Every structure is written in C-alpha cells, then in structure tokens.
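In: after the sequence you'll find the predicted model.
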Amino acid sequence: MIKLYEKGAYLISGTEIIEENESTEAVLKNILGDLVVSKEQAAKNTIAYEILEAHNTSDNMSKLKIKFDKLTSHDITFVGIIQTARASGLEKFPVPYVLTNCHNSLCAVGGTINEDDHVFGLSCAKKYGGIYVPPHQAVIHQFAREMLAGGGKMLLGSDSHTRYGALGTMAMGEGGPELVKQLLSKTYDINMPGVVGVYLTGELQKGVGPQDVALAIIGAVFANGYVNNKVMEFVGDGVKNLSVDYRIGIDVMTTETTCLSSIWVTDEKVKEFYEIHNRVGDYKELAPKEVAYYDGMVYVDLSKIKPMIAMPFHPSNVYTIEDLNNNLYDILDEVEKKALISLDNSNIKYSLKDKVRNGRLYVEQGVIAGCAGGGYENICDAADILDGKFIGSDEFSLSVYPASQPVFLELVKNGNIAKLMSTGATIRTAFCGPCFGAGDVPANNGLSIRHTTRNFPNREGSKTTSGQVASVALMDARSIAATAANKGYLTAATDIDVNYTKPKYFFDSTIYDNRVYDGVGKADPNVDIKFGPGIVDWPAMSKLTDNMVLKIVSEIHDPVTTTDELIPSGETSSYRSNPLGLAEFTLSRKDPAYVGRAKEIQKAEKARTAGEDIFKANDEIEEVFNKINHKFKVDPKETEIGSLIYAVKPGDGSAREQAASCQKVLGGMANIAKEYATKRYRSNLINWGMLPFLFEGELPFKNGDFIYIPEIKKAIETKQDNITAYVVSEELKEFTLRLGELTDDERDIIVSGCLINYYRDAK
C-alpha cells in the first residue's frame, strides 16, 4: 500500500523513480546519457525549490528569508496578531490579509467577547486595508482555496492546517508572531527544508475517500519523523486519477505528518477549479523538471488503499476498518492501553470494548465538517450513500457542516441538503468548532467518528479534570455515511453498493460579493478600532538579564505533548483576546497545579522589575540565592527569575502561539525538551522570548527544582550552543543544556524579551 524509501530518490520525467544507492550513478547514466545532472542540481529541480527560490529575499538558498504573497487568520488568532503588530509599529497591511471568523462563531462563552472580536476584526480590516469574512460564511481554508490560492504563490496562515498545495500554492501554518513579521514587512527565516516526494500511482477503489489516503500516509510517516519539517511534493501518474476535491482532502491532512508544507503537480483539473471560481489567471502549470532529486520518497499505490480509521488519540493511530471489524476486541484492547498513556489520569475510567454491540462496534456520533470533511464532493458522496435511508432514533446522530456558504448553496440547489436532512442528519453553517471542541461535544464516554483533522485527548471538548472523557476516531465522510446508514454500526463505504452521482459544482460568488469586506489597497488611518472589554493588551515583558534563576514548575514525560495539552482548545478559545485570562487555562488538562506554581515564582520577578523586595515576594528565593552565592556572586535585582517546563517532545498539533505566550505571561522563561515536535512551536517560544533548551539523557533535575544559568545573555549574543547550568541544591550540580541553531534575529528577540520588545527597540 505504502512504501518508504530508505534514502533519497531521483524522479525521471515525472514517472520513473530511481532509488539512491551505490549503483544510482550508473543507472542514471544508462537512462539519461549526457543529460545526467549532479545531485545538487537535481535537488533544485523540484517544484518546492522553484517556489521557495522565487520568494527568497536573501542571496543564500541555504538560509531562506521568505516574503509571502498573502496572509490569513481566524478569530482566535487575528486579535492577538494585530495587537502585537500594533504594539510593534503597524501602519497598514503590506499584503492582502484575510480575517475569517470560523472558530469563535458559535462558542458562546463570556457574553459578548466573541462578537466583540469580530467587530474588532472588521474595524482593523478598514483601518489597515484587509479582507474581512463574517461569521458562518466560510471556514478559513475553504475561503483561501476559493479566493486566495494561486499557482506558484506562497501563503502564510496562523492555523496549522494552512495547506493549499493541491492548487499549486505552497502554504504554511505558523504561530501569530510569524504573521506579525510579515505585517511589518519582515521575513520568514528558515533553513532550506528537505523535500520528500510522494509518488501516487493507481486508482482508488469505489468508496475510498481522500481521508483514507491521508490517514494511510500519516500512519506510515508520523512516528518515524520521515517528513518532519520537510516539504511533501505530490507527483506521479496517480494524481490525474484524483479529483481536485480529493487532492485537497489529502493535502490538508499533511499537517498531521508534521511536515513544513506541501505542493502538488498541477494539471487541467486544477485549471478547471480556477475557471469554476472565476480565477483562471491564477492557474499555473507546475511539475518537477526532467531530473529531480528528493530527500525521501513515499510510494503510494492508491488501488490498495482501503477505508481507514484513526483510533483515539492521534491521527497516526490507524487501522483499516476491515482489520478493526475482524479483530475487534484485540485492537480495542490495544487502543485502550495506548489511550491510558495519553490520558495520563488514573482517575478516569476509559473503555472502548463496551462499545461492542452484537459483535460490532457501535458509535454514538458522526460528524462531517471543516477544512477536511466539509468539501463539496465529500458531502455529495455522503448524500448518495444515505439517499433513502435513516440514521435511526437511538443514540447515533449525524451532523454535516459545509465548508462555505457557496458550497452550502450549491448543495441546496442540487438537492443534496434535502437528502441529508430527510435521513435525520442536521446541517450546520461553516464552522470549525467540531475540530477543536466548540461544537458537537459528545456525551461522557461517547465515541464520535469524524471527517475532521485531529482526535487528540479532550480536543472534542471533554474535560478529564472534571471526570469527563470522550473519544474521536477519524474516518472519511463516505464511511461515516455508511455507518450512519447502518444506524451507528461501524461500516466501510466499500461494503455497500452505491451509485455516486458526482454532480458538477457551480461556484456562485454572489454571497461573498455581498458580504465580504475587501479593503485591500483602501487602508483608512482615520478609522477607529473598536475594542470590546475582553480585548486586553499584552503585559510588559522584561528583557533577558545576564543571569537567570528558573524554577521547574511542570515535568511531562509523555512521548509527545500536544499544543491542546499546553493550552486547551474548546471554550477557552473565547479568551484568546485576553492574554492573562487565557493563561489561567495553561496546562489545565495536563497539570492543573501548573498555573499556581508559575504565578508563585512570578511574584519574585514582578517584585524585581518593580524595584521591590524580591525575598518578601516569594519564600523560596532568598535560600536559592544564598546557595548560588556560595559559588557565584549574583545580584538578585539584576537576575531574571521565572519558571520553565520540561516535556519530552512538546508542540505537536496546532500552530497556536498561545501554547507559548500563556507560559510567558505567567512568567515562563524557557522550555527544556528532548526535541520539539514542530518548528512552529519552537518558533513560538522564541518569538515570545523563551529559551528553547534541549537536553538528552537522564534528567539531573525534577519538578520543583531551581536552575541557575549564569551568563546566559552573553551565551546568546556570542552564539554559544552549549549552555552551562546548575541545579540549585546544597551543592550546585552542573549540567549542560543546548540551544540548537538560532538565527541572528532570533537571538536578538530572545535578548529583547519578546518580539514586541524587539521591534520597539529597533525604533
């Protein structure tokens, strides 16, 4: 089904793969004759290299400084981004910047604060010259596909699923500070990423959908880090056998592989997509050159892909539905054991085997929604499967969320909405809530099957700290519909006979023409920004001092820690415009005592920066400095005092900057990790002035210990990687931390204390 090449591979004429080994040179010579190119030149012949080169503003392709063509954010990120940019000197948006409202459009927590954010967004679009998409019009990524994507372009979004590669657009999801840099006409600085080819061949079986392909790929590459922080480039003779909607459905899920971005070859089907959306001029034919070299190759035989299911609690925990149904108790037992590691809470009773009824797995809920599931073809195929059937009157329910109003409108016109409603399914407007726990939260102990993006613990909205737990399994819309047709009993779409009608899509832009505010090129500095009472400025953040004293206030030994665990999604999203209010939820579902511990040590730093008595502010600090002064002479008034967390591999999942900023506003100064799950989480730490330390081996410290780091500022400024630190005990215990590679700008940001300070200092 899927093969991973051990080394790199050459692609000849877009169709022939030559695996890199000791005989590669001879094989290439035999095929190409005098046309043989060096490995270095062939690496420049990928689509990814071509696009990155066109957007790089440095004279060094190893050290990229990228300027994006367009930016996009939604309503739990754009307030913080604009507030940060305003504090850093924003005058107008230098490139088209789209503010969508698809995350907090239904989450009714905190009175008026959600709608206050929307009003803020519209006023900023008018003042700074942006595009404002009102609530319920489109989810962020569907609007970008319909209205923003362009062949050979680059787009940056403050959402991790910013992926438009199937349309020929290299898109990346990052934390808000990276968008701030673009708004201030700065650059996105990265090393040239590796490029991994994804060679698709063959044709899918009837009933197999894009989520099935995506989950199969994620299952093959996530755990081994095969594409981590690399660009996935989709090529091969099988691409032409996929509709554009299918390609989009596979592409959006590449985020769950932890890749940096994605790009696909384009063809007449993609050109037709742009024609349908009245933007044929944005189409560009893209393909690798005659001889292209890839740092790895994922070979996918589409004909062998079967309906898949990603069981709780990760998109990579994949099985075929056939295997699950045939080995039900064995696999459920395996999943339960894995789940207990993820839940890390012995007080929670977790079981899936009790979902077996009459020898089959019964689920209580189905959801087809968002940027992954809410596409036109997914919903049409689901409607065909359910045509003339009923979902029943037991616990099982089905909700369908078209990804945009134009998609919704066409489904109404062609009768598919009526088909779905007559089955007992409910139809909702464009909303991302089911993806992050703000919509369709299952009952306690419920099992939900969803064509959405993630199934991390508690991401569906349950709270283990309140004794709640529910589960999400990811599936394709077609198998969800097949399960709904069988009234909640797990069924693969390939097990039923269906005539897929595949109605043609007609895009009607009237809704957007009448409702979307387009202020590009029309910035009006006289417009007053509208602030609701829940929109709060960032608190002042101190600069890095010569020495640091840090207390470890949380120690997490899970194999991977997601951003959902660092700062939960769901109802907390309504507080994303209030840094201090949101920070109260930090690690609340993983380590509920964290906030209190962090605040206690923060009292000392607040006293220090206010010129007050540090020792009166915190009972532990005087003894800590006494122990340090046995070896070093340190002035507490000139020493930054803060907290840090240790996690094995933090930062998988969402791009949300708040996973870092919430730690910072509580006095967090650093993370220590064995490795960072994603580039974007590490970047978020840096942009908030936090030190992204690395440490391998047996830990010399434990939760509650203090760490002293002398001459840290000098170490940053002189580009040292190895940092000497000490565990503060009766005798200081020396150990070594690493920082990893940092750009000059990143070092300056850390020394300044955060990105806001960095830009203020530059004025």
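Out: Nice, thanks for sending it over.
In: make it CA atoms for all contacts and neighbour counts henceforth
Out: Will do.
In: and the nearest residue to S422 once chain neighbours are set aside, how far is that from S397?
Out: Excluding its sequence neighbours, the residue lying closest to S422 (CA to CA, 6 or more residues apart in numbering) is F390, at 7.5 Å. Between F390 and S397 the distance is 11 Å, computed by CA to CA, to the nearest Å.
In: and these two? which has more neighbours close in?
Out: S397 (22 against 17; other CA atoms under 10 Å).
In: before we move on, the earlier item: contacting residues around the residue nearest to S422?
Out: By CA atoms under 8 Å, 6 or more residues apart in numbering, the contact set of F390 is S422, T423, G424, A484, A485, K487.
In: which helix or strand contains it?
Out: Assigned by DSSP states H and E, F390 falls within no helix or strand.
In: what about G111, how many neighbours?
Out: 10.
In: so P692 sits in a strand?
Out: Yes: counting by DSSP: H, G, I helix; E, B strand; the rest coil, P692 is located in a strand.
In: that one contacts Y681, doesn't it?
Out: No: if you go by CA atoms under 8 Å, P692 and Y681 don't touch, sitting 9.6 Å apart.
In: out of the two, which sits in the busier spot?
Out: Set P692 next to Y681 and count neighbours by other CA under 10 Å: Y681 wins out with 27 against 24.
In: included below, for side-by-side comparison, is a second structure:
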Amino acid sequence: MAMTMTQKILAAHAGLKEVTAGQLIEAKLDIVMANDITGPMAKPIFEEMGSKVFDKDKVVIVPDHFTPAKDIKSAENAKAMKEFACEQCLTHYYEIGRVGIEHALLPEKGIVVAGECIIGADSHTCTYGALGAFSTGVGSTDIAAGMAIGELWFKVPSAIKFNLVGKLSPHVSGKDVILHIIGMIGVDGALYKSMEFVGEGVSSLTMDDRFTICNMAIEAGGKNGIFIVDDLARAYMQEHSVKTYTEYTPDEDAVYDEEYTIDLSAIRPTIAFPHLPGNAKTIDEVRAMEPIKIDQVVIGSCTNGRMNDMREAAAILKGHKVADHVRVMVIPATQKIYLQCITEGLAEIFIESGCTFNTPSCGPCMGGHMGVLAAGEKCVSTTNRNFVGRMGHVDSKVYLASPAVAAASAIKGVIACVEDI
C-alpha cells in the first residue's frame, strides 16, 4: 500500500508493514524531550509509572523557557529538572551556560536525525521534520509515559503535499514561506495532518529555512511538518551527528488530502497581523495602509534565532541606528550561535545599532521575561505566535515577520522591509 513519508516512519516504529490514515498504533520512540515548564508537570506522573527512564540517552531535558530564572517559581522548576536529570543519569541535560532554545539545540547537538520518531512536551517539536524525522508535540502526561516506557500511541495522520518550485528572492526566507502558506490554508488548514514538503524548490532552501517552516507547521494545525531528505540535509547531519539515520521518501501514488504548488520566487516579505499567524499580509499590502508605528522588535526564538537569521539581521542593521522610540532584543538560539555572533562581529553590530544582545532563552516569545509588552504596545517579532496576550498585556499587539523585516522595521520605526531603507 502507498504511504507518505510520515506514514512510513510511523509504520517502521510500530513494527508494521504498512499503516493508513486514522489508524491507531503504538510506536517506539527515539527521543523524548521536555523543558522547564512541561518537565516539572510530567515528573509526578512519571514517578507513578516507575522509577527509571527507559533509556538515559534518549530522554532530553532542556530548561530554556524561563531561564535564566526570572523568579523563585521558575528557579524551583529548573532545580526540579536538574535533580531529575541527575537522578536518572541523563546524557542530555543542558544547564545554564550550555543551554539553548530546545528546537535549535537538539539538531545542533546531533540528537535528532532523519527517520526518527520524536516527541517533545512543546508544540514546536515539529521543527525536526526539517531533517526528515517524524516529530510532534505532546502533553506532559504523554511525555511521562514516553520517558517511562519509550513508546506512545498515535493516530496516523493524513497528509497535505506542498510541491515547492522556484527560488526565493533576496531578503525573503523560510519565515515568509510558512506565513504565506498559513495565510493561504488557515490556522486549521492542516488540522492533525502531516505537512510534507517536496519538489525541486527544496534544494534552494537553507536548513535554517526548513527548520523555520517545520517549526510553524503547528500554527496551521499540523500534526507535523517534514521535508524530503536531500544532500543539504545529509551534509547537516554528517556535520552535527554521529547517529545512523534512515531516509524515507513518499510513494509516487501516496494519498494526500490536498496538494499545493508553491512558487518560491513569487513570495513577498510577509507579515502576520494580530492575532493569528494566518492573518498574513504582504509588505505591499502593508505599504497601502497607514504606517504602523512599533515599540519593540524581537529577533530570535526557536523559529528564527539561528545563525543565518543573525547574519541577515546584522547585515541590515549594520551602519544604521534603531529608531529612537523602538527597543530591540536580539536573542541567539544557542550558546554556539551566541559565540559565533561574537567572533563574526555581529554582536558588535547589534549593540552599536542600539539593540540588546541577550543570552539564549525563550523568554519574550511567550511573555515570560526579557521583553514583556505593556498595554497598547506593538511588537514586530520573529517568533511563531501572535495570540492575544502572547507576549504580555492582552491589549498589546504582535506582528510576526522574518529577521529581515524585523531588522528593517527596527530602523524605520514602523513595519517595513529592506526595500524601504
């Protein structure tokens, strides 16, 4: 029977020859990940199920959401995860000074590779599909079960095929692609479906573009996002990991609920207006409006805190100053990227232009710390969600955009793109 990439991975991990959309299966897990918010909630459930993790090399703890700890409660949560990691002798625990934003850190450390079945107690776990893995976010109860027994049940998702053609224009990135797609199909357009990306246009996308696209699959309601494995993905895994991996390709006659062809060359810089990632408008539509004055810019997160994102933002900010009424936070996603920004001179560019240059953290993305918005404030952010109150006060507004748009907006003081500088 013909299967999609996701269906093939799930079949292999369930020990089945084939699976079909809607089928309930129990699959073995390669990686189980939790952070400093979800891990503490999973811990008491785990303790009821047993005293040992199923594999100390396959359970990963990354305290990244409220770290450096912003208050006593977040410090206690981080402490609980540290103690758990020590008790369980976990190989992969990342304390302050070694931590990074989880969805950038795991690929960088070579913990996740193609063909694996991965769960994380964070909705943006779907990021790792950029490497050709099945990865999805689950709740803390499921994470507890996964840590204890190394297996979890799934309903096999149906799929949507995105055939990518053409090549992106300068200063247009994977963030613009996924905002364009979500704007096209809606925030529930891929509800519990696998978003599968194939086509000759894939080869023109950087790995950072692909991580960004898969990261936001959940914002279209997707169960997961996944790219076909090519030479660029193989080179990335060879550089970062020593693990063996398995490549899965979709059968030519695999069944998809919908199929779309996306011409990358036609995509313009795209901004998601409040209060949904699907409320997408091109920069050309924005220019037809009254200028939207902003108060804050955030460049970073698990969506756009990677090295290419830092370089793009720095190249635009170089020689410019941030608008007087705008505060800008630049947050590299990992310690490695942070250091690379310093050695390449990007940190100096950020600081001289008037930005803060902060330690890796999820902080401002979900209104945790390091950039909470006050009532009435507007923020252009390279993060992944712009729900009501997402980054602070319920009367604040968040506009999702690429690092290029964010940097240009910081300079202009209104929503803008590189063409406007």
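Out: Arrived safely, thanks for sending. Nothing here was measured: the structure is a model prediction, and the numbers come from that model.
In: please state their TM-score.
Out: With the length set by TM-score structural alignment, normalised by the length of the second structure, the two chains reach a TM-score of 0.93; 412 aligned residues with a CA RMSD of 1.8 Å.
In: preserved in the second structure, out of the contacts of F390 of the first structure?
Out: Among the contacts of F390 of the first structure, the ones still in contact in the second structure (both residues aligned by TM-score structural alignment, their matches' CA atoms under 8 Å) are S422, T423, G424, A485.
In: taking those residues, tell me the two that lie furthest apart.
Out: Spatially, the most separated pair among those is S422 and A485, at 12.2 Å (CA to CA).
In: between the two, which one's more packed in?
Out: Ranked by neighbour count (other CA under 10 Å), S422 of the first structure and A485 place A485 first, with 23 against 16.
In: so what does G367 of the second structure match up with in the first structure?
Out: Aligning on TM-score structural alignment places G367 of the second structure opposite G437 in the first structure.
In: would you confirm that that match contacts N455?
Out: No: at 10.1 Å, G437 of the first structure does not count as touching N455 under the criterion of CA under 8 Å.
In: of those two, who's got more company?
Out: Between G437 of the first structure and N455, counting by other CA under 10 Å, N455 is the more crowded of the two (25 against 22).
In: tell me the SS of the more buried one?
Out: Under three-state DSSP, the three-state class of N455 of the first structure is coil.
In: what sits against it?
Out: Neighbours of N455 of the first structure in contact, by CA under 8 Å, 6+ apart: M311, P312, F313, H314, P315, S471, V472, A473, L474.
In: show me which of those residues are buried.
Out: M311, P312, F313, H314, P315, S471, V472, A473, L474 (16 or more other CA atoms under 10 Å).
In: am I right that the fourth one falls within a helix?
Out: No: applying three-state DSSP, one finds H314 of the first structure to be coil, outside a helix.
In: still on that earlier bit, give the intersection of the neighbour lists for F390 and S397 of the first structure.
Out: Counting by CA under 8 Å, 6+ apart, the residues touching both F390 of the first structure and S397 are G424, A484.
In: and for the equivalent of A220 of the second structure over in the first structure, the neighbour number?
Out: Structural correspondence for A220 of the second structure with respect to the first structure (TM-score structural alignment): T257. Using other CA under 10 Å, T257 of the first structure has 28 other residues around it.
In: am I right that T257 of the first structure is in contact with N229?
Out: No: if you go by CA under 8 Å, T257 of the first structure and N229 don't touch, sitting 9.1 Å apart.
In: quick one on the thing from earlier: for the buried ones among the contacts of N455 of the first structure, which two are the farthest from each other?
Out: Across those (CA to CA), the longest gap, 12.3 Å, separates P315 and S471.
In: which non-adjacent residue is nearest S316 of the first structure?
Out: That would be G219: by CA to CA, 6+ apart, it lies 4.4 Å from S316 of the first structure.
In: ok, now how distant is that neighbour from L260 of the first structure?
Out: 17 Å.
In: quick one: which of the two has more around it?
Out: L260 (26 against 20).
In: for that one, give me its contacts.
Out: Taking CA under 8 Å, 6+ apart, one finds M172, P193, N228, N229, K230, V231, M232, K679 in contact with L260 of the first structure.
In: how near is the fifth one to E19 of the first structure?
Out: Meaning K230 of the first structure. Relative to E19 of the first structure, and taking CA to CA, K230 of the first structure is found at 19 Å.
In: now swap in the third one and tell me
Out: Separation of N228 of the first structure from E19 of the first structure (CA to CA): 20 Å.
In: same deal with the fourth one?
Out: N229 of the first structure sits 22 Å away from E19 of the first structure when distances are taken as CA to CA.
In: got it, and the first one?
Out: Here M172 of the first structure is placed at a distance of 29 Å from E19 of the first structure (CA to CA).
In: just A473 of the first structure next, same as before
Out: The gap separating A473 of the first structure from E19 of the first structure is 36 Å, by CA to CA.
In: alignment lookup: I101 of the second structure to the first structure.
Out: In the first structure, I101 of the second structure lines up with V139, judged by TM-score structural alignment.
In: try I349 of the second structure
Out: Looks like I349 of the second structure aligns to K419 there (TM-score structural alignment).
In: tell me if C365 of the second structure really is in a helix.
Out: Yes: assessed with three-state DSSP, C365 of the second structure lies in a helix.
In: can you map out the helices along the stretch 201-350 of the second structure?
Out: Taking DSSP state H, counting those that start in this stretch as the test, the helices found in the stretch 201-350 of the second structure are 207-215, 231-240, 283-287, 301-304, 307-317, 335-343, 346-353.
In: tell me the contacts of the closest residue to M61 of the first structure other than its chain neighbours?
Out: In this structure, M61 of the first structure finds its nearest non-sequential neighbour in M192, 6.4 Å apart by CA to CA, 6+ apart. By CA under 8 Å, 6+ apart, the contact list for M192 of the first structure reads M61, S62, K63, L64.
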